[in-house]
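Chemist: Give me coordinates for this.
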Amino acid sequence: MQRAAMRDQIDRRDQREQRARGLRRALVCAAAVPVMLIAAGCSSDSGSGDKASKGGDDGGATTSASKSASASPTVQAAVYKSLPEACKVLSEKTLDDLVPKAKSGKKGSSDDTSTRGSCSWSSLDNNGVKGSQFRWLNVSLLRFESDAARGAGDKLAQEYYRTQAQDARSVTGAKNTKSQPVQGVGDEATAVRYDLKKKEGSFKQETVVARTENVVVTVDYNGAGLAGEKTPDGDKLNKLAQKALKEAVAAVAKANGAGGDAGTPSSAPSKPASKSPSAEPSKDASRSPSPSASKKS
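Modeler: As a prediction, this is how the structure comes out:
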């Protein structure tokens, strides 16, 4: 009986110890779960925060780059990239018609021949006691490059073309001034004619200006009958000046690789991209030099 009672006590004690060990394990596990959850939660928050931060940084950079690109000014590239030599834009035949006694052209001074150039010729046909016929011719070329701050080259050329035409119509002392458009030369052209009295005699002045894309061509041509010679015919001088203008405009197109009748707008070459400093007006020659001055040149 006693041994049976002792076995019962031992069995009950073992059962209590087993239950106690099970309870401790449960408490330990229960305590470990929140720690794991907290750790997992912190890891998740940190990852999402990094991603959000990175996303914010990338998005800001992209937006900034986009704004910078859209803010960059753009301007259409100029068509013509070079100019011909001003003293070679007219044929010998045309020079013989306009300035028959001219020996050679006088090249104007320029620090950048790719943007501006000019050449002048003078002719004095001496007829002895009957007097003499004086002629003076000047061709000037001015090329405008596109500029982000100032605008497209052809627009700048158009502004200068209008200024040239207006200046020709506003010469001090000019009489009988007439102005008319010239058809079939470049994109736009104007002819201005007037009479000008000087100490040497009465001069007939012809100024014809044309714009072809981003280049402005100006031809100044005048003549006078000196020492008893008759005054030259204004209509004839006008036709000769327009002939010279058309040749000069064609020479510009040819120098830039255009073929055909380059005196017309349709013959302009393709428009490659470019950027370089814009041209400034040339002031190499006046419109009406005196015969004595031309002799010295």
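
Chemist: hey, let's count contacts and neighbours off CA atoms from now on
Modeler: Noted.

Chemist: Spatially, what comes nearest to Lys197 if we skip its sequence neighbours?
Modeler: Phe203 (6.1 Å; C-alpha to C-alpha, 6 or more residues apart in numbering).

Chemist: just checking, that neighbour touches Leu226?
Modeler: No - taking contacts as C-alpha atoms under 8 Å, Phe203 lies outside contact range of Leu226: 9.5 Å.

Chemist: Please provide the structure for the following sequence as well, for comparison with the first:
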Amino acid sequence: MHRSAKRLASLLACAAVPVMLVAGCSSDDSGKKKDEGGSAAPKSSAPSKSGSASPSVTPAKMKKLPNPCQSVSKDTLKKLVPKTKNEDGEQGKSSDAMARGYCAWKSSDDQGVDGTQYRWLDVGFQRYDSDPTLGSGEKRATDFYKKQVNTAKATQGAKNVKSGAVESLGDEAMWVTYDLKKEDDDFKNQTLIARTANVVVTVNYNGAGLAGADAPDPSDLLKLAKGATQEAVASVAKANQ
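Modeler: Okay, here's the model as predicted:
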């Protein structure tokens, strides 16, 4: 039976914003030591007791990040979020656009008595500089990459969690899929995390059949998410040419 417009609006309002957004999209608290992104913690001005120089680290390879809302092509967006009302995406606020960035798109395809197909896509970037006190940018990015993978696997309420490595995508990449029920509707979630040098790319893509529509095929969603992630990783290299 077709659900009321009020219930459908409620579903769309809460639909599938994944908990795995890129860390640090909002401004850092003043005065706190930063351990992520392009800005390192201030070094003490006090001289070393031993008089030895600070240890050196390999300079970070990637110096810039792409515009997150331009990291996926228009053609790809038409496949992932075909009924989006904003192809330009909704860009997240960042205190340092060269350290982190985020953009999201959503699509709601009302098919009348057959229900509504809902889709959500977001792309996040996190870049790390090298710092003698914190390590190389690549090491810091590797640590964050592992954290993102573990966070996706531990999503609260997730069912049928599966994961696997993705070959030939950045320096390392992993997919994590799971089901998540919200207000009696089943959302199929796909998360792709990829590291290229000192930058971590996180792509979340999910879909659901609302108001009686059939649930989307998770394998189809994962294939589309992989394509979007490949484009996002490529955009990092292009930004640093």
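
Chemist: Would you mind measuring from the residue nearest to Lys197 of structure 1 to Asn214 of structure 1?
Modeler: Taking C-alpha to C-alpha, to the nearest Å as the measure, Phe203 of structure 1 falls 32 Å from Asn214 of structure 1.

Chemist: swap in Ser170 of structure 1?
Modeler: Ser170 of structure 1 is 24 Å from Asn214 of structure 1, by C-alpha to C-alpha.

Chemist: repeat for Asp111 of structure 1
Modeler: For Asp111 of structure 1, the distance to Asn214 of structure 1 (C-alpha to C-alpha) stands at 19 Å.

Chemist: the more surrounded of Ser170 and Asn214 of structure 1?
Modeler: A side-by-side neighbour count of Ser170 of structure 1 and Asn214, using other C-alpha atoms under 10 Å, places Asn214 first with 23 against 11.

Chemist: And the more buried one, what's its match in structure 2?
Modeler: Matched across to structure 2, Asn214 of structure 1 falls on Asn198, judged by TM-score structural alignment.

Chemist: for Val185 of structure 1, same thing?
Modeler: Residue correspondence, TM-score structural alignment: Val185 of structure 1 in this structure matches Leu169 in structure 2.

Chemist: For that match, identify the helix or strand it belongs to.
Modeler: Assessed by DSSP states H and E, Leu169 of structure 2 sits outside every helix and strand.

Chemist: Can you report how many residues neighbour it?
Modeler: 19.

Chemist: The one 4 residues further on now?
Modeler: As a burial measure, the neighbour count of Ala173 of structure 2 was computed by other C-alpha under 10 Å and equals 23.

Chemist: One more: Asn86 of structure 2?
Modeler: Asn86 of structure 2: 12 neighbours (other C-alpha under 10 Å).

Chemist: Tell me the spacing between it and Ser108 of structure 2.
Modeler: 12 Å.

Chemist: Lys61 of structure 2 now?
Modeler: 39 Å.

Chemist: cool, and Glu183 of structure 2?
Modeler: Taken as C-alpha to C-alpha, the span from Glu183 of structure 2 to Ser108 of structure 2 is 17 Å.

Chemist: More neighbours: these two, which one.
Modeler: Between Glu183 of structure 2 and Ser108, counting by other C-alpha under 10 Å, Ser108 is the more crowded of the two (20 against 10).

Chemist: What's the more buried one aligned with over in structure 1?
Modeler: Under the alignment (TM-score structural alignment), Ser108 of structure 2 maps onto Leu124 of structure 1.

Chemist: repeat for Lys181 of structure 2
Modeler: Counting by TM-score structural alignment, Lys181 of structure 2 lines up with Lys197 in structure 1.

Chemist: contacting residues around that match?
Modeler: The neighbours of Lys197 of structure 1, taking C-alpha atoms under 8 Å, 6 or more residues apart in numbering as the test, are Gly173, Ala174, Phe203.
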